[in-house]
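Novice: Return atomic coordinates for the entry below.
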Amino acid sequence: MNLPVKLREPANITFRGECVIPWDTFEEINSELEETYSHPRNLAAGTLRQLDANIAIERKLEYYVFDIVDGFESGNLIGNYAYVADLDMPVVEHCMVRGNLKECFSKFNPENFRLPVDGLIYRYDDTGYGKSLGATSHHPLDMLALKWQDQLYETKLTDIEWNTSKTGLINPVAIFEPVDLDGAITTRATLHNVSYIEDLELGIGDTIQIYRSNMVIPKVHANLTKSNTWMIPDKCPCCGGMVEIHNENGSKTLHCCNNGCGAKLLSRIVHFCSKNAINIEEMSEATVEFLINKGWVSNFKDIYDLKQYTGEWIRCSGFGKKSVYKLLDNIEKSKNTTLDRFIYSLSVPLIGRTASKTISKYLSGDFEDFYDKWINNYNWALLDDFGAIMNDSMNNFVRHNFLWVKELADEFTFERQKENNKNSNVDLSGKTFVITGSLNTFGNRDELKELIESFSGKVSGSVSAKTNYLINNDNLSSSSKNKKANELKVTIISEEEFLHMIK
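Specialist: Take a look at the predicted model:
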């Protein structure tokens, strides 16, 4: 680390800054590895999550102050930075701009800057005037962030791969000649849907431009050739069954019409067994595929009749007595579940975890009450966050599947809905949260989501006019959720601010 052992003079002061790994240090670390890291920003974040100062020292992590939270105020930003530097603290590189931005652009151009940067921050030097401008729920009004344009890379499209999902939606993926996207060799990027391909006028052999959106997700930016010679598949790539095009919210999507499609069955059963659904531990996709190919599993209920094949199963290649009995034990354990997990496991179109939890909470986890309402065409649109389309999806599904759903449910014991957090007077009912970006305190988003729901709050996957808070530790992020939150004037808070809220 580049931090001093002690300040040049005693001071009761709080800094705000960022930990980074310079490009030259990053390249030095990678030069000694067979499997290299993809980007210094990711490596710095991963290093901090280790919570081990020795690793930070070993990787030569550097820290730079970009703000004084409290403890000193000179009246201007340059004066504050000078004071920080006089204390021997490292300060973010900066310069005074008076009407001419060219000097600033030249100095901090990402191509010649030693630190990984994705843009510039402009801020009034007069801190008193800056504070008088106030702030939005997102950021102070005395600053402006400008992000560098995503760097584009040219490559050649070699194929368009189509993959059938559990709902029958067939998703296109661009396959192209390997290209180095900011340190990661990439050969694939999503094409979203049929309309996206049509707009790009794609054809095999076309020269396309690829970029890494927000330094993470590979995307196709443009097609320089525009041969428009691609063809929509006339059969499902998995089962060879008929396909049809649907128009969903103005976008064309391709769907498999065969209810017996192997890809749909595999995806549905993998989803059924997944952690957030019925949660059968160690039931991998490869194991599910093996069971389907053996003819032992053709629906969800078959999983609970696998004991009859134990003798043959333990003699199959890749399995043994210990692993088979362990898996059968996990299947038995999964019979204790909750209503929200059960609903989510069924793969009802448009009904995800949030909707499943909303139903379960409304019915206190009572399956019999749920099933009675479901087969009698209950109007689920009366529940929060349910619309007419979701309601139709629920009732169309049960119309064709009510018999096997009840038979499957007979395998389970349903735990009743857990009561909300009693040891707090915090009530988040009526509040909707969206979570984005990396987390510092919670191990994953599910942990944070469960905590919010324990206080009767809701968690949504996208920002809308109904969103009350976007939880994001990087309030200057250029992510789509941050942009949407700013447009809708949704309050953006950090993990720390959320924890203060519930405390």
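Novice: alpha carbons only for contacts and neighbour counts from here, please
Specialist: Noted.
Novice: I figured V434 hits A465, correct?
Specialist: No. Assessed by Cα atoms under 8 Å, V434 is found out of contact with A465, at 11.7 Å.
Novice: can you tell me the distance between the two ends of stretch 131-138?
Specialist: 15 Å (Cα to Cα, to the nearest Å).
Novice: Contacts for that stretch, please.
Specialist: P140, L141, D142, N475, N486, K489, V490, T491, I492, I493 (Cα atoms under 8 Å, 6 or more residues apart in numbering).
Novice: List buried residues within those residues.
Specialist: Neighbour-count burial (16 or more other Cα atoms under 10 Å) applied to the contacts of stretch 131-138 gives D142, N475, N486, K489, V490, T491, I492, I493.
Novice: Alongside the first, I'd like the structure of this one:
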Amino acid sequence: MKELVNKLNEARKAYYFGEQSPLSDREYDALYDRLVSMEVETGIILPGSPTQEVGYTVVSELSKVKHEQKALSLDKTKDVHFLETWLGTQDGVLSWKMDGMTVVATYENGQLIMAATRGNGEIGENVTHNARCIKGLPMKIRETGKVIVRGECILSYNDFEKIKESENGEYKNPRNLANASLRLYDSKKASTRHLQFKAFTLVECPKMPKTVEESFHWMEKQGFTVVEYKKVTAFTIKETITDYFEKEVESYTFPTDGLVLCMDDIAYGVSLGVTNKFPRNSIAFKWQDDSVETTLTDVIWSPSRTGLINPVALFKPVEIEGTMVTKASLHNLSYLSLLQLGYGDTITIYKANKIIPQVDENLTMNGNYIKIPAKCPACKQAVTRRFNADKSSEFLYCENPKCSAKHIGKYTRLVERDALNVTGIAKSAIETFVKNGFLMTFADLYHLDTYKEQIVAMDGFGEKSYNNMIKAIEQSRNTTFRQLFYALGIPGVGHDVAKILQKELAEPVAETLVNLVFSENALEKLMAMNGIGKVNASSIINWFKKNIKEYIDLCAELNIQLEKENASDETDLSGKIFVITGTLTGYPNRKALKEEIERRGGKVAGSISSKTTYLINNDILSTSSKNKKAKELGIPIISEEIFKTL
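Specialist: Okay, here's the model as predicted:
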């Protein structure tokens, strides 16, 4: 029967891609009728049977499904020795970690009743309408009791390339295309994508096997395609990885991002329980990040608005993870010293988490060491070297308050949407204004009309552009304290601190803050406000003492309005911490969503941590660093629509 299904599917596959079919129409019909008879006789419908791919379904949305048992993510390691220690005296099963979308399949009375994505581990999406299109996921099995199976929905490299070519799609990789295909509303369209399913966990059945290996055999007998695996002990893990998996990975048909090691004894593994994030009966082994060799050509020093000067490595172009890379941050002076980098050294580059280029090793250390500049690249004034608070890393700083790099960043921040919201001023224009002395203080922004003749004559400007810019500047005079405070660019503080100050200080807040900063015990008074610590309090005081005149002059140009209070007293998100990323559709911008969360008692953070409650991202399947971090920490990733139901 399996051979029959394969022959028919090969013919169908050729048809989809416009290739020569191995079967004539008459041969196809005869084999199809024969297959139908065999399925009726045996009661078994093998994965991907063409008899099951009729009657396409179109849905209007993917409904949410709560999993009966949490589909937890796995802890991981890149250390083979750790795997040996972890397994100890137990037998284990080592299998491919497929790189696609996890699907949970539920059966009752031998029939598939639900196929759902893993989602955040607790709540997934119902994709049952596309189940008939997934090879390796049977619609009917022999077992009539309740059965739950987890597996990975994947796409082969070969099918990925053909689909990418036939549809002229700009798909990044097989994983992304598989995820998008599985979530298509139209099952007819999904059927052209050649999705495949590889089962990796038998979650529930009437009589559970005693071992993982036995569960694989059981699932195969039911018609599932299972992930390839090897039985191991602590003494054979390294050999198995080296002699089998590492040799196979380059030619393996499907995308994989490592291996999974499970305790073979199911009861013993279950008895180990789970942590708050991961099960203790299995662990992922991640391949070491791919690195490539290249030659260091130079190190440039990039000054920033805060005065920090960052070293950036330049090297001969290399391709990593499908993109050409020519530079990578070196972070700080300590990292530079650790690598002992020199001009012309052979270095290795990799992408951390397959995203951010990093310098990994210096293979030559030729002694032609990189020179640390004595002067700022922007203003040519002397620089200083500073250690961070715990003395672990050393950094390079420009102390010149009139440094052009600081000024460019300063005015770029000033006109941002979340600051004074001046539209139509490009960074290149700000650079020219600073260079020509048009912008020397914040208040100068509101007197650019003094230089009308020069600005109109500039490249990229004209009478119309100039008038639009001046109009936008005039409109920005009406602002709020929160926008003003953010626009100042005080290191380490922004809208969150502004909100606290606005709540704690009497009106007019812009003036009251000045009085507080220059009062006795200013540090203690700021620290007494809930949410402001010593570092932020010190940063505020230091900034105002250095820039008080500039602040007062700027305030004189503005009409600082009171923010409208929201009448709602809802606090249903109290205690919850959110991180927002990606493109929004239901809110005009992130600021609006942030205000909604705060109005309801929640908090918004800028980065993922163990304290984060939810990551809001409409692209739940994204491979962004925030999504990856959330998944590693077991933090739910929710869309705007799900957020609105909280």
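Novice: ok, back up a step: V434 and A465 of the first structure: who's more crowded?
Specialist: V434 (21 against 11; other Cα atoms under 10 Å).
Novice: Roughly how far does that one sit from K333 of the first structure?
Specialist: Distance, V434 of the first structure to K333 of the first structure, using Cα to Cα: 32 Å.
Novice: and if you look at M215 of the first structure?
Specialist: Per Cα to Cα, M215 of the first structure is found 41 Å from K333 of the first structure.
Novice: hang on, the earlier thing: got the contacts of stretch 131-138 of the first structure as JSON lines, with secondary structure and distance to S165 of the first structure columns?
Specialist: Formatted as JSON lines, the contacts of stretch 131-138 of the first structure follow (DSSP: H, G, I helix; E, B strand; the rest coil; distance: Cα to Cα, whole Å):
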{"residue": "P140", "secondary structure": "strand", "distance to S165 of the first structure": "44"}
{"residue": "L141", "secondary structure": "coil", "distance to S165 of the first structure": "45"}
{"residue": "D142", "secondary structure": "coil", "distance to S165 of the first structure": "47"}
{"residue": "N475", "secondary structure": "coil", "distance to S165 of the first structure": "34"}
{"residue": "N486", "secondary structure": "helix", "distance to S165 of the first structure": "34"}
{"residue": "K489", "secondary structure": "coil", "distance to S165 of the first structure": "35"}
{"residue": "V490", "secondary structure": "coil", "distance to S165 of the first structure": "33"}
{"residue": "T491", "secondary structure": "strand", "distance to S165 of the first structure": "35"}
{"residue": "I492", "secondary structure": "strand", "distance to S165 of the first structure": "34"}
{"residue": "I493", "secondary structure": "strand", "distance to S165 of the first structure": "35"}
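Novice: Closest one of those to E198 of the first structure?
Specialist: Nearest to E198 of the first structure out of the contacts of stretch 131-138 of the first structure is N486 (Cα to Cα; 31.1 Å).
Novice: Share the number of residues neighbouring the spatially closest residue to that closest one that is not a sequence neighbour, please.
Specialist: Excluding the flanking residues, the one nearest N486 of the first structure by Cα to Cα, 6 or more residues apart in numbering is H138, at 7.0 Å. Neighbour count for H138 of the first structure, taken as other Cα under 10 Å: 17.
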